[in-house]
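Enquirer: turn this into a structure:
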Amino acid sequence: MTRNLKEQILKTASELFYSQGIKATGVDAIVKAAGTTKMTLYKYYPSKEDLVIAYLRRRDVDFTQWFVAQIDDRAAHPRDKLVAIFDVIGEWMQKPEFRGCAFINASAEFPLEDNPVHRVSAEFYDKFRGYIAELARSADAAHPDALAQQLALLFAGAIVSEQMKQNSDAIVTARAAAEILIDLALRGHPELSR
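Expert: Now for the predicted structure:
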């Protein structure tokens, strides 16, 4: 029962943090929605910051597993996997519950780089760029780290654009730009190293 209650608190907080924002979601709202008490919440999560970090870490694991599985289901060749990143994100953006990227949102709410919430968000994007760089290396792209940075920027930009204006088609533009960058990198174009 204890494990279930801890999970219920985290699940409830996660839904509220993502849909309403971290700072806009108070502990009172979380305990009410979870059907528990503050004392119980603080037993498992000594502070709201601890709960926020648990939310982001869980989001990292869940999103990464889902995302990689989606990419692997769509493509076998690393070049095609790089392009599929934008297809998967495009479909995610069409879901009614889409509210942007939890990590971008969290870092916007906690902009100071030494803040633990900001650091967890930055760690997610470092790992995400690492995943893209590994795909780029597997595809024999010139300058895989530079390509990963460029594709991650397109990815994040498309997410923010869609969050600001739904049905913006930003992901279509980002995908087209990504294909150009990927193809140039696979041909060993020197400009991509900058």
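Enquirer: alpha carbons only for contacts and neighbour counts from here, please
Expert: OK.
Enquirer: list the buried residues for the longest helix along the chain?
Expert: Identified as the longest helix of the chain according to DSSP state H is helix 48-74. Residues of helix 48-74 classed as buried by neighbour count (16 or more other C-alpha atoms under 10 Å): 48, 51-57, 59-60, 64, 67, 70-71.
Enquirer: tell me who's in contact with Ser193.
Expert: Going by C-alpha atoms under 8 Å, 6 or more residues apart in numbering, Ser193 touches 142-143, 146-147.
Enquirer: one more time with 10 Å, if that's ok
Expert: 142-147, 185 (C-alpha atoms under 10 Å, 6 or more residues apart in numbering).
Enquirer: next: Gln94.
Expert: Contacts of Gln94 (C-alpha under 10 Å, 6+ apart): 162, 166-167.
Enquirer: are any of those residues buried, and which?
Expert: By 16+ other C-alpha under 10 Å, the contacts of Gln94 give Glu162 as buried.
Enquirer: from the contacts of Gln94, which is closest to Glu191?
Expert: Glu162 (28.8 Å; C-alpha to C-alpha).
Enquirer: quick check, that closest one in contact with Ala170.
Expert: Yes: in this structure Glu162 lies within contact range of Ala170 using C-alpha atoms under 10 Å: 6.5 Å.
Enquirer: let's see this one next, to set against the first:
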Amino acid sequence: MTSSPPRPGRDSRVARLPPRERILDAAEELFLTEGVRAVGVQAIAERAKTTKMALYRHFATKDALIEEWLRIVAAQYTTAFDRVEAEHADDGRAQVLGVAHFVAEGLPDIVRRGCPFVNSIAGLTDPGHPARRLIAEHKVKQRRRLTVMCERAGAQAPDEVSAEITFLLEGAQVSAQNGAVDRAGDRLVAAVTGVLDRATAVGGRADGS
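Expert: So this is what the prediction gives:
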């Protein structure tokens, strides 16, 4: 949902990281700034202070490297969902708002570097690409978990509510990336709160009916 924060270990100690981690760090920086298709393996190897041969020992192809990077990004979202569920056990409303705050807090990073998923989809035109399939599967799982949270919150139509909230979460990221809306984080949390208020009112639904 949001741009990935710097991977653990990316600081002045980067030269001491294992080669595989240096490669992933370098790939992330270049993929986000230049796009997954524009970046060549040689450029990634140079940024990681290694060789193409060493890179291919860890990742058979550039596509495999893209897929692994996105798998790590997706895992960060899974961790965020796990955290809000653990912090607000059985409180679906707090869980949904926790997700909204997580996305809102990541928007400044998206302004700087863009959303890994949005940027990658733009560069991966083949819908059957393994990385595209990974993103699609991740989004399905994320939506399913959000639906469960909405149900816990007492939403009258949890699947419809999770769909509307997903539109808000995704839309906030795109708006932040292109600079279309100011105070995107505050607006996102307020909008999600409003959807929950309507959906959990007696007889209420996400569309206000």
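Enquirer: quick one: Gly185 of the second structure and Arg113 of the second structure, what's the gap?
Expert: Using C-alpha to C-alpha, to the nearest Å, Gly185 of the second structure is found at 16 Å from Arg113 of the second structure.
Enquirer: looking at those two, which is more packed in?
Expert: Shown here are Gly185 of the second structure and Arg113; by other C-alpha atoms under 10 Å, Gly185 has more neighbours (23 against 19).
Enquirer: trace the more buried one over to the first structure, please.
Expert: Using TM-score structural alignment, the partner of Gly185 of the second structure in the first structure is Ile171.
Enquirer: next: Leu168 of the second structure.
Expert: With TM-score structural alignment as the criterion, Leu168 of the second structure pairs with Leu154.
Enquirer: apart from its chain neighbours, what residue comes closest to its match?
Expert: Excluding the flanking residues, the one nearest Leu154 of the first structure by C-alpha to C-alpha, 6 or more residues apart in numbering is Ala174, at 5.4 Å.
Enquirer: wait, what's in contact with that neighbour?
Expert: So Ala174 of the first structure contacts 86, 90, 151, 153-159 (C-alpha under 10 Å, 6+ apart).
Enquirer: what's the match for Phe59 of the second structure in the first structure?
Expert: Using TM-score structural alignment, Phe59 of the second structure sits opposite Tyr45 in the first structure.
Enquirer: neighbours around its match, how many?
Expert: Tyr45 of the first structure has 19 nearby residues by other C-alpha under 10 Å.
Enquirer: what's the helix or strand for the residue nearest to Leu154 of the first structure?
Expert: Element membership of Ala174 of the first structure, judged by DSSP states H and E, is helix 170-186.
Enquirer: what's the mean deviation for that helix versus the second structure?
Expert: Superposing on the second structure places helix 170-186 of the first structure at an average distance of 2.1 Å from its equivalents, by mean C-alpha distance after the TM-score superposition for the first structure.
Enquirer: any figure for the gap between the residue nearest to Leu154 of the first structure and Asp140 of the first structure?
Expert: Applying C-alpha to C-alpha, the value for Ala174 of the first structure to Asp140 of the first structure is 22 Å.
Enquirer: next: Glu97 of the first structure.
Expert: Taking C-alpha to C-alpha, one finds Glu97 of the first structure at 37 Å from Asp140 of the first structure.
Enquirer: neighbour-wise, which of those two wins?
Expert: The neighbour count for Glu97 of the first structure versus Asp140, taken as other C-alpha under 10 Å, is higher for Asp140 (16 against 11).
Enquirer: can you pull the contacts of Ala176 of the first structure?
Expert: Going by C-alpha under 10 Å, 6+ apart, the list of residues near Ala176 of the first structure reads 83, 86, 170.
Enquirer: what residue of the first structure matches up with Glu46 of the second structure?
Expert: When the first structure is aligned by TM-score structural alignment, the residue opposite Glu46 of the second structure is Lys32.
Enquirer: neighbours around its match, how many?
Expert: Neighbours around Lys32 of the first structure, by other C-alpha under 10 Å: 13.
Enquirer: wait, it sits on Thr25?
Expert: No: counting by C-alpha under 10 Å, Lys32 of the first structure does not reach Thr25; the two are 11.5 Å apart.
Enquirer: Arg71 of the second structure and Leu134 touch, don't they?
Expert: Yes: contact criterion C-alpha under 10 Å: Arg71 of the second structure and Leu134 qualify, at 7.2 Å.
Enquirer: please report how far Ala158 of the first structure lies from Cys101 of the first structure.
Expert: 10 Å.
Enquirer: whereabouts in the first structure does stretch 127-134 of the second structure align?
Expert: Taking TM-score structural alignment, stretch 127-134 of the second structure hits residues 113-120 over in the first structure.
Enquirer: now the matching stretch: buried residues?
Expert: Applying 16+ other C-alpha under 10 Å to stretch 113-120 of the first structure flags 116-120 as buried.
Enquirer: okay, these in a markdown table with distance to Leu135 of the first structure next?
Expert: Shown next, in a markdown table, are these (distance: C-alpha to C-alpha, whole Å):
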| residue | distance to Leu135 of the first structure |
| --- | --- |
| Pro116 | 29 |
| Val117 | 28 |
| His118 | 26 |
| Arg119 | 25 |
| Val120 | 23 |
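Enquirer: quick check, nearest of those to Leu5 of the first structure?
Expert: Val117 (23.4 Å).
Enquirer: counterpart of Glu7 of the first structure over in the second structure?
Expert: By TM-score structural alignment, Glu7 of the first structure lines up with Glu21.
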